[in-house]
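Asker: After the sequence you'll find the predicted model.
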Amino acid sequence: MSLVRTRATYLVYASLGFYGWFIYGFGPVVPLIRDEQHTSRAVAGLHGTALAAGALVAGALYPLFARRIGRSNTLYATLAGLGLGIVLLVSVPSVPAITIAATLFCGIVGSTLVNVAPPALLDVHGPGVSGAALAEGNAIATGTGLIAPLAVGLSLDRGHGWRPALLVATLLAAVILVVGRSTGARLPSAAPSSFDEKQGAEHGQVGRRPLPRRYWIAWTVTLCCIAAEFATTLWASDVLRNRTGASAALATGAVTAVVGGMCAGRITGAVLAARLPGAVVLLPALGVALAGTALFWAATSPVWAIVGLAVLGLGLGPLFPLSVDLGLQASGGQSDRAAGYSSYAAGLAIGSGPFVLGALADVFGPHAAFLVVPTLFAAAVVGVLAAGRRAPASAV
């Protein structure tokens, strides 16, 4: 099946691009906030913890919003909410408690926005190509993520600080809202079965039908993939410095190789997922990620380590969108509820994956601790195979 893009598709793509600018631009801003506030790395790291906590809250809120006000209104509201949250973040006094609270708000609204995309694209394009559409949308988010840190650096170089670069995201949100509303772009409403209305509405138990076991296997795959992604992007530079003797500047810049590889991987994954089942694409992507991890871990020169990171990013790219789509297709028609639970996976992975690797690095060193990443990939392989075995014959 071919991927036929609609106005709803482009609305989701643009929204993911806006979120990508914020989330990838916010990463390099955290050390700058730390410099302003003269705090420890642990305190500055609470901004990342706030984003993870926001994802957990969003997991509970999204199904409720989708049911009460619909997907379109949820998307438009979160676009406006995150745009205003960014304005709040750059405007409040630079005090840890205040900036962390503002980050928590952005995390809640932003993660709710992201939760709209998978079920909406599933209903727009159907199970055959929804994974391709989600991978393509995430490629756009990663592409804007490549530009956002450069914008932060340019703003700093011009003497304007980091704030104007983040405010660009608010301008993007305003443009998307105006264009989306003026063109009448709307997302499909959830089917009644998504909330089990036929069986539970009369008793106030809407959406409470248990999700299938196959969904929870796919959910675990998503958890492993997100944890591996964030552990890599946060700790790869430390491993690179420790293993190869690279300078701090080179090691920090090398993380761009991961993000660039992820962007290429999501584009490639979108092309393949339009022709093959998502689970079939997930397995070779995990293989590429494992190969890149092995090359990076074994490298003793910065050049080969950076090549390994690029290959690792190439494999990482399609894992998140395709694993989420795998879970939604296994949800038994409860796609909005399943998307909300996927946000729990994101929050737990972001909050625990990098922390576990960092704790192990304190004991065994960063190079040995990085073996957590291939372990997560291996667990994801087992999960994909288990989900495939449990797939009903009609799905196969």
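Answerer: Structure's in. What do you need?
Asker: make it CA atoms for all contacts and neighbour counts henceforth
Answerer: Will do.
Asker: which residues touch the nearest residue to residue 258 once chain neighbours are set aside?
Answerer: Distances taken as CA to CA, 6 or more residues apart in numbering put residue 313 closest to residue 258, at 4.4 Å, once the chain neighbours are dropped. Neighbour list for residue 313: 257, 258, 259, 260, 261, 262, 263, 265, 289, 292 [criterion: CA atoms under 8 Å, 6 or more residues apart in numbering].
Asker: Mark which of these are part of strands, please.
Answerer: Residues of those located in strands (DSSP state E): none.
Asker: hmm, which two among those residues are most spread apart?
Answerer: Across these, no pair lies farther apart than 263 and 292, at 15.2 Å, counting by CA to CA.
Asker: quick revisit: out of the contacts of residue 313, who's nearest residue 26?
Answerer: Distance to residue 26 across those (CA to CA) is lowest for residue 259, with 14.3 Å.
Asker: more neighbours, residue 263 and residue 292?
Answerer: Ranked by neighbour count (other CA atoms under 10 Å), residue 263 and residue 292 place residue 263 first, with 28 against 25.
Asker: re the thing from before, mind putting the contacts of residue 313 in TSV, distance to residue 26 included?
Answerer: Shown next, in TSV, are the contacts of residue 313 (distance: CA to CA, whole Å):
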residue	distance to residue 26
257	18
258	17
259	14
260	17
261	20
262	18
263	18
265	22
289	25
292	26
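Asker: I'd like to know which of these are part of helices.
Answerer: Using DSSP state H, the subset of these located in helices is 257, 258, 259, 260, 261, 262, 263, 265, 289, 292.
Asker: if I look at the nearest residue to the last one once chain neighbours are set aside, how far off is residue 262?
Answerer: To tie it back to what came earlier, the one meant is residue 292. Excluding its sequence neighbours, the residue lying closest to residue 292 (CA to CA, 6+ apart) is residue 312, at 4.1 Å. Using CA to CA, to the nearest Å, residue 312 is found at 8 Å from residue 262.
Asker: next up, a second structure to put side by side with the first:
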Amino acid sequence: MSTAPARPRAALLLLAYLAFVSLGLPDGLLGVGWPSIRSDFGVPTEAVGLVLTAGTVGYLTSSVLAGFTLARIGVGALLAGSTLLASLALTGYALSPVLAVLVGCALLLGLGSGAVDSGLNAYAAGAFGPRHMNWMHAFFGLGVAIGPLIMTGALSAGLSWRWGYGIVAAAQLALATAFALTVRAWRRGGPATTGAATAPAVRVPIRATLRLPAVWSGTLAFVLYVAIEVSAGLWAFLLLTDGRGLSAAVAGGCVSAYWGSLFVGRVVQGVVAERLGATLVLRVSLVGMAVGAGLVAVPGPAALAVLGLVVVGFAAAPVFPLLTLTTAERVGAAHADRAIGLQIGAAGIGAALVPAGLGVLIGNTSVEVLGSALVVLALALVALHEWGARRSTDRPNGQPVPAQPAGEAQTSGPVRPVVEGR
């Protein structure tokens, strides 16, 4: 058998990993850079909500439209154009004279990031299989871990926060160039050439999906999970500096350690989940998130809060990928695609509204409220998951969902629902 196709597929896989690193970089920049940004623009702490909301609106819009765009221009062109847009938006961040311009750039960044995220996930689901899906999300964590280091390095060198965004904008431009040069390779290496059988169509009305309690409990679970992940990363720097007395350089390194633990956890626990099963790993991870949040909430030395953040990051690592991969088990294969779409959209909402609300709460009380908020969110997520697990034995329409061995790629693809109307 020829191994010629393996080389371009390996190159595309490397680009996919780098793209997920690039998706995480801006998220890591904002948490460390925001105190300097708000000082330069003369705005209150809670103004970060405007940036997060604008980014979420762009992200949700492009995520919804990505499926239609893919059919017209292909994944390679979508990735190249969207990454270029992200690079231009980050350049706008670096040059913004006022907050209003930065908010507009956040909208553009969300448009670019949402298209890259949706396009790569859609491509990888058919071309790379579940193992690489997990590792791609791990590389997102790596990108978010590198982001604070870039911004901390710029600030520690006496440079403006604008340099941090300028550096990442240049990296995004290089990635956009790589995508543009490999447009044809993405088309040749797509799911259509992998030998996977076409998934059977099953007619499922939209209203049948929306009536399932498991769809909405899963959607809310994504809101809570992403709210914890983003809130901890966004406000940890402020907690460690203003609340626990660490220097900016040390606190920036600690925030990077939080995101780094998310990356390491996804690499390690992906292997563990294959051996022990997703259900057990999810339960232990959710409890671990609550324990880590408790450590952050306990008044004490900065080291205790840092330990709590690392525990939260490591425990949270496999939750997003495993919740996504087990969606069909909760809602049924015929409803899975639609449910995942709702979940990803809800994740974007949770990433913006809850951290922004926490910013308002912190601005009117104290940054120490962060730990208590994380505890409440983590306990709510544990309770919601346990409630959903008890109901998962009642399959949609009474039909069991066939189990798939952990770590194995699907050979026939998921059942694809056909939309019949509202």
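Answerer: Perfect, I can see it now. Keep in mind that what you see is a predicted model, and the values were worked out from it rather than measured.
Asker: got the contact list for the residue nearest to residue 292 of the first structure?
Answerer: Residue 312 of the first structure makes contact with 258, 261, 288, 289, 290, 291, 292, 293 under the criterion CA under 8 Å, 6+ apart.
Asker: who's in contact with the second one?
Answerer: By that I understand residue 261 of the first structure. Counting by CA under 8 Å, 6+ apart, residue 261 of the first structure has contacts 309, 310, 311, 312, 313, 314, 315, 316, 317.
Asker: What is the nearest of the contacts of residue 312 of the first structure to residue 248 of the first structure?
Answerer: Relative to residue 248 of the first structure, the closest of the contacts of residue 312 of the first structure is residue 258; by CA to CA it sits at 16.5 Å.
Asker: which one in the second structure is aligned with that closest one?
Answerer: Structural correspondence for residue 258 of the first structure with respect to the second structure (TM-score structural alignment): residue 258.
Asker: was I right about that match contacting residue 309?
Answerer: Yes: using CA atoms under 8 Å, residue 258 of the second structure is in contact with residue 309, at 5.7 Å.
Asker: What subset of the contacts of residue 313 of the first structure is buried?
Answerer: Among these, those buried by neighbour count (16 or more other CA atoms under 10 Å) are 257, 258, 259, 260, 261, 262, 263, 265, 289, 292.
Asker: can you tell me how far residue 400 of the second structure sits from residue 329 of the second structure?
Answerer: Residue 400 of the second structure sits 8 Å away from residue 329 of the second structure, going by CA to CA.
Asker: So which of those two has more stuff around it?
Answerer: Legend: neighbour count by other CA under 10 Å for residue 400 of the second structure and residue 329, higher for residue 329 (21 against 14).
Asker: who's in contact with that one?
Answerer: 392, 401, 402, 403.
Asker: give me that answer again for 6 Å
Answerer: By CA atoms under 6 Å, 6 or more residues apart in numbering, the residues touching residue 329 of the second structure are residue 401.
Asker: With residue 80 of the second structure instead?
Answerer: 176, 179, 180.
Asker: What's the local residue count around the residue nearest to residue 13 of the second structure when sequence neighbours are not counted?
Answerer: The spatial neighbour of residue 13 of the second structure that comes closest, neighbours along the chain excluded (CA to CA, 6+ apart), is residue 128 at 7.9 Å. By other CA under 10 Å, 18 other residues sit near residue 128 of the second structure.
Asker: try residue 155 of the first structure
Answerer: 17.
Asker: Show me what the helix or strand hosting it is packed against.
Answerer: In this structure, residue 155 of the first structure sits in helix 130-157 according to DSSP states H and E. When contacts are defined as 3 or more CA pairs under 6 Å, 6 or more residues apart in numbering; DSSP states H and E, helix 130-157 of the first structure sits against helix 7-37, helix 248-273, helix 319-329.
Asker: so of those, which one's packed in deepest?
Answerer: A comparison of these by mean neighbour count, using mean count of other CA atoms under 10 Å, puts helix 319-329 on top with a mean of 28.
Asker: how far is that one from where the chain is centred?
Answerer: 12 Å (CA atoms, centre = their mean, to the nearest Å).
Asker: correct me, but residue 185 of the first structure touches residue 6?
Answerer: No: judged on CA atoms under 6 Å, residue 185 of the first structure makes no contact with residue 6 at a distance of 8.8 Å.
Asker: one step back: and the residue nearest to residue 292 of the first structure, how far is that from residue 357 of the first structure?
Answerer: Computed as CA to CA, the residue 312 of the first structure to residue 357 of the first structure distance reads 17 Å.
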